[in-house]
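here is a sequence with its predicted model. Questions after.
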Amino acid sequence: MSHSPIDRTAAWEVLAGHAGEMRKRHLHELFEDSQRGRTFTRKAAGLTLDLSKQRWSEATLERLLDLAREAGVPEAIEALLAGERVNVSENRPALHTALRLPSDASLVVEGEDLVPGVHATLAKLEAMVERFHTRQWRGATGHPIHDVVNLGVGGSDLGPLMVTHALADYRPADAAHIDVHFASTMDGSQLVDYLSRFNPETTLFVISSKSFTTIDTLSNARTARDWLLSRLVRDGNGGVDEAMVMRQHFIGVSAKPEKMSEWGIAEANQLEFWEWVGGRYSLWGAIGLPIALVVGMAHFRDFLAGAHAMDRHFAGAPLADNLPVLLALAGIWNVNFLDIRAHSILPYDGRLEYFAAYLEQLEMESNGKSATHDGREVAYSTCPVLWGQLGPNAQHAFYQLLHQGTQPVVCDFIAPLRRYDDVAEPETREHLKSQHRLTLANCFAQSRLLMLGDDAIDEPGERPGHKRYRGNQPSTTLLLDRLSPATLGALIALYEHKVYVQATIWGINPFDQWGVELGKQIAGETEEILANHAGGEHMDASTRALVAAVWQAEADDASRDER
């Protein structure tokens, strides 16, 4: 393991020279090898990873594996899973993988076995879910809860939102009367829609915030609390008081139980997670309450088991067969040696509608860093810009740029092999399976065209320039046996570990997010200036003018009200 900056190692220099050779080769030339697909395909935990359409060769991969060893990737994997303090800037472990350990496992970190505490929280979560599903969780006026609104942002929103949508097919019959909703925006636009439609007697709010100080979440929570109190207490419901409303209509999920208590959340309604779980890695535990409410605890445990299967693969598979390592190395090759800085996530399944947004946070908040562990500014690119949406929709939106634009982009195509086997009516089942085949045909065709360009088209004569496809755009194809709780868990864990491997090679910390902290601080100062109609002399001219525009709008509104 080298202690030199990674870009000054022999392995990096060898790759840089090799990249000069590979840039001259087109993917259609590489595919003259009829065994290429098999050579670059691996399987684990219900997933098939096809990296054959990456612009690399077997020699490239060998050199990348040398780089991974030079960067200490094997040791880093062991350190992560053993609970060492891999979150260097905050001096703590990053143990989201502990949240999906089975109950008969043991993980002793700094003298404490974490598994009993994890499963105690899961047991409390399960008891809550059962009360909802059996209609035993009732509001202050005695009616069963129908609408559950998760108030959270970032990791407390994106993960549960993505998974509940992806696994909606797995909702058990006893959960049919519970509808789960999400409100994250601090402007209240999502929340106001719910408050205008929902019955306060049958609505409960889950306040999800690791620190329980997140202004976005607490501003929504205060509005929700006032809405409930004004309708259930102040409107004269006999026998209903504030304590009853807080007890029956709020659940808190946080690493700060004392702050939940101060806010008024009953201790019995508090679900705790730990400082060693990063927000964007937290959906496996108590933050996953909305997931468990939608799919039930049996499926939630399958979800955890799928992620744990990927953890075991990550821990035990040789680097050359290790799915997260290989996916990470493909990214390193594209970003640092082929200068491809844009990455599009393209699921070909409508249930994965929010997967790209989830990965945007997972990857860019984790690896959007420019300083190494020792504070040195990096001299190389780190995380690419991620974006994406459902592939069939994106074909009619931004695929034009992918095929004929000037910006090189690497794409991840994601699709399940099987779907609609459980549709009872034969004719409908065949229609839907036909649509699924059409979707897969589009998925495979698009990656093939991105790879081969004009060589994919059997058309005589010279093509005019505006119809030319240059090809040579790299992509990865990820196939799930089927989209299930277990395979979705494995898919998410795959990308989590990919992020960690890349961070290890780049020498950065994927578990902190100091880049967002200063913005929060300045926003707080600016909000005080806006509210007090004073101050701001120290701000730049642009911001002073924007603040003045708000003050003027408020003055105009007040003048109108007086008239």
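Noted; the coordinates are in hand.

hey, let's count contacts and neighbours off CA atoms from now on
Noted.

which residue, neighbours along the chain excluded, lies closest to E267?
S261 (6.8 Å; C-alpha to C-alpha, 6 or more residues apart in numbering).

ok, the one you found - how many residues close by?
Neighbourhood size, S261 [other C-alpha atoms under 10 Å]: 14.

got it, and G316?
Applying other C-alpha under 10 Å, I find that G316 has 14 neighbouring residues.

now swap in P392 and tell me
By the criterion of other C-alpha under 10 Å, P392 has 18 neighbours.

need the residues that contact stretch 480-488.
By C-alpha atoms under 8 Å, 6 or more residues apart in numbering, the residues outside stretch 480-488 that reach it are 45-48, 167, 170, 299-300, 302-307, 414-419.

alongside the first one, take a look at this:
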Amino acid sequence: MEKDKRYHCARQSKYWQQLQKLAMRSWSLASLFEKDDTRAARFSTQAGSLYMDYSKQCVDEEVLVSLLGLADSCDLSERIDALMQGAMVNTSESRAALHTALRLPETASLQVDDQDVVSDVHYSLAQVARMSERIRSGTWRGFSGKAVTDVVNIGVGGSDLGPLMAKTALDEWADTSVNVHFVSNMDGTQLDNLLKYLKPETTLFIISSKSFGTVDTLSNAKTALSWLLATAKLRSGTEDSVLRRHFIGISANNEKMNAWGIHPEHQLQLWDWVGGRFSLWSAIGLAIAVRIGMAGFKELLSGAHNMDTHFAEADFADNIPVLLGLLAVWNSTFLQVNAHTVLPYDGRLSYLPSYLTQLEMESNGKSVTLHGERIDYDTCPILWGEIGSNAQHAFYQLLHQGTQQVSCDFIACVRRYDGPLKNTSLQQQHELSLANCLAQSRVLAFGNRAVADGKVDTGVVTDKCKFYRGNQPSTTLLIDELTPYSLGSLIALYEHKVYVMASIWDVNPFDQWGVEMGKQMADSVHHAMQHERKGRFDKSTEQLLQHIKQLS
């Protein structure tokens, strides 16, 4: 594996200085469109079933050329090749980040440190196929001999958000009566609500944890085991039969799975080079495969691989992940637009904003470079989002008339409800949703100057409460239709966007050291809760601990 590869830093290039100067202009989206009738056509591109219109971003040809120059100045092509070939791109942990290998076809070839990566990946996928089919077919039986009816995925972070988001988006492809549930919250609320109506004899738990040491996940798993054992004792079941028939483990740590009691035949492999937030393509996607079948899961992988190929081969000027990443850098670093919202106009994508919140902010929420130098420019913006139609009645007020600049991604599917069971009423609702998507991006861009029939109102708004300033930059992504394949492409698009941003900012998007300190401190605080020890923490924490103990 390649060691300590030092790429050129975009911060030192002439294009960085050019963009700083360009950012000082007074940007007006209305003026940009007035001056150029071809703007929409020139600032849009397509990859497979994904069409991207970025003409409502505050860019012109000069900015675009400088951004593309910035990409070249940091050796982005080499960085992309390093990612795909298994080089040590995760420098702080001295490992590759080979999530792209998880969706390579079986005929591909990739050797990393004498490891046949493709062979290992497809061996694991074959295990996923066998296990998911046993569950779906009813041949997986609980300790009392009854078939499994419910599967509960216990995980947190990427081991929860990825499969939860994909399963929710693709649930109309479900072809099984087996229900799939997700539990992540440490306080037990989700699990408690589930256990009230699930049946122990027919419930199977998937424990998804790369380290198999995450306290959130293991605390839920321990409670699930206790729940099962309480019923098993009444039915003459044993702890061994409960562990063997009701738990699957997915981890890179086989020793800890063995110690916990996961039967070796029910352990699925992860690798150190798979980051949690990039792992839904691996065995972590077992819950998805259970719900939509292995054929559907492989379509998801195929769509992602198609985007990988586009990312690796397309010219940067037409490369959707590259352009999306460069625009994000332009907004955050140069225009100081430090908030970004994701607005899918499709209820099936309800968990996509949460998924992308983790993907982007955990990856690029960094303040030091790859070589440990303090950063003097803005990196990852604060990201959030919601289904667009819901968001219109929640935080769009801030987008339209607040004091903050916010960049937006509008995401919508063009075709829906037009299959063999065509539903005219639902089609009309879908068209209304699409109309709202286009209308909102238009008003955000042009404010009060956006009026019907493409005309521009140059008059003065006398009622200042009804003034819309516009000039909020946005990108619109249209998907032909939502399928496992197109969803795979969409998710991979955002993965690669993250890598492009990280490459420009010269940060490592594959570690998350900022998460670790809080975990370590929690152990100390928890220990203090259970023992009378004072003076170990700051005065505020000590006071809060004492208040908790008084009420306990």
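Arrived safely. Predicted model, so just to flag it, every value in this text is computed and none were measured.

superposed, what's their TM-score?
For this chain pair, the superposition-based TM-score is 0.97 by TM-score structural alignment, normalised by the length of the second structure; 542 aligned residues with a C-alpha RMSD of 1.3 Å.

list the contacts of T439 of the first structure.
348-349, 392.

sorry, back to before: how about the residue nearest to E267 of the first structure, what's its match in the second structure?
Taking TM-score structural alignment, S261 of the first structure has N258 as its aligned residue in the second structure.

can you check L161 of the first structure too?
By TM-score structural alignment, L161 of the first structure lines up with L164.

what count of nearby residues applies to that match?
When counting by other C-alpha under 10 Å, one arrives at 23 neighbours for L164 of the second structure.

check V515 of the second structure too.
Neighbours of V515 of the second structure under the rule other C-alpha under 10 Å: 10.

mind jotting down where the helices sit in the stretch 401-550 of the first structure?
426-452, 485-506, 517-532, 541-562 (DSSP state H, counting those that start in this stretch).

can I get those in TSV with distance to Y469 of the first structure?
Listed next are these as TSV, based on distance: least, C-alpha to C-alpha, whole Å:
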stretch	distance to Y469 of the first structure
helix 426-452	8
helix 485-506	30
helix 517-532	42
helix 541-562	44
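
out of these, which gets nearest to A120 of the first structure?
helix 485-506 (20.9 Å; C-alpha to C-alpha).

what about the closest one, how far off from the second structure?
Compared with the second structure after fitting, helix 485-506 of the first structure has a mean deviation of 0.4 Å; criterion: mean C-alpha distance after the TM-score superposition for the first structure.

that helix aligns to what range in the second structure?
Helix 485-506 of the first structure corresponds to residues 484-505 in the second structure, going by TM-score structural alignment.

again, but for stretch 344-358 of the first structure
The aligned range for stretch 344-358 of the first structure is 341-355, by TM-score structural alignment.

who touches that stretch?
Contacts of stretch 341-355 of the second structure (C-alpha under 8 Å, 6+ apart): 161-162, 164-165, 168-170, 383-389, 391, 406-413, 433-434, 437.

quick one: the strands in the stretch 151-300 of the second structure, in order.
Along the stretch 151-300 of the second structure, the stretches classed as strands by DSSP state E, counting those that start in this stretch are 179-183, 203-208, 247-251, 267-269.

which one of those lies nearest to N331 of the second structure?
strand 179-183 (35.1 Å).

now the angle from that closest one to strand 203-208?
Using axes from the mean of the first three to the mean of the last three C-alpha atoms, to 10 degrees, the direction of strand 179-183 of the second structure lies 50 degrees away from that of strand 203-208.

what is strand 179-183 of the second structure packed up against?
strand 150-154, helix 158-169, helix 286-313 (3 or more C-alpha pairs under 8 Å, 6 or more residues apart in numbering; DSSP states H and E).

quick one, that strand and helix 158-169 angle?
140 degrees.

residue contacts, the residue mapped onto R100 of the first structure from the second structure?
In the second structure, the residue matched to R100 of the first structure (TM-score structural alignment) is R103. The contact partners of R103 of the second structure, taken as C-alpha under 8 Å, 6+ apart, are 281, 301-302, 304-305.

check V498 of the second structure too.
With C-alpha under 8 Å, 6+ apart, V498 of the second structure has these contacts: 325, 359-360, 363-364, 509.

and the residue lying closest to the match of L161 of the first structure once chain neighbours are set aside, how close does it get to T217 of the second structure?
Distance criterion C-alpha to C-alpha, 6+ apart; nearest residue to L164 of the second structure, sequence neighbours excluded, is F182 at 6.7 Å. Going from F182 of the second structure to T217 of the second structure by C-alpha to C-alpha, to the nearest Å gives 11 Å.

what of A232 of the second structure?
In terms of C-alpha to C-alpha, A232 of the second structure sits 22 Å off from T217 of the second structure.

repeat for S159 of the second structure
10 Å.

same deal with N193 of the second structure?
16 Å.

kindly report the same for H181 of the second structure.
From H181 of the second structure to T217 of the second structure the distance is 14 Å (C-alpha to C-alpha).

look at the two and report which has more neighbours.
Shown here are H181 of the second structure and T217; by other C-alpha under 10 Å, T217 has more neighbours (24 against 17).

what's the alignment partner in the first structure of the more buried one in contact with, if anything?
Superposed on the first structure with TM-score structural alignment, T217 of the second structure falls opposite T217. Contacts for T217 of the first structure (C-alpha under 8 Å, 6+ apart) come out as 151-153, 184, 186, 207-209.

returning to what we had before: mutual contacts of S159 and T217 of the second structure, please.
What both S159 of the second structure and T217 touch, as defined by C-alpha under 8 Å, 6+ apart, is the set 208-209.

still on that earlier bit, now do the shared contacts for F182 and T217 of the second structure.
Joint contacts of F182 of the second structure and T217 (C-alpha under 8 Å, 6+ apart) are 154-155.

still on that earlier bit, distance between the match of helix 485-506 of the first structure and the chain's centre?
In terms of C-alpha atoms, centre = their mean, to the nearest Å, the centre of stretch 484-505 of the second structure is found 9 Å from the chain centre.
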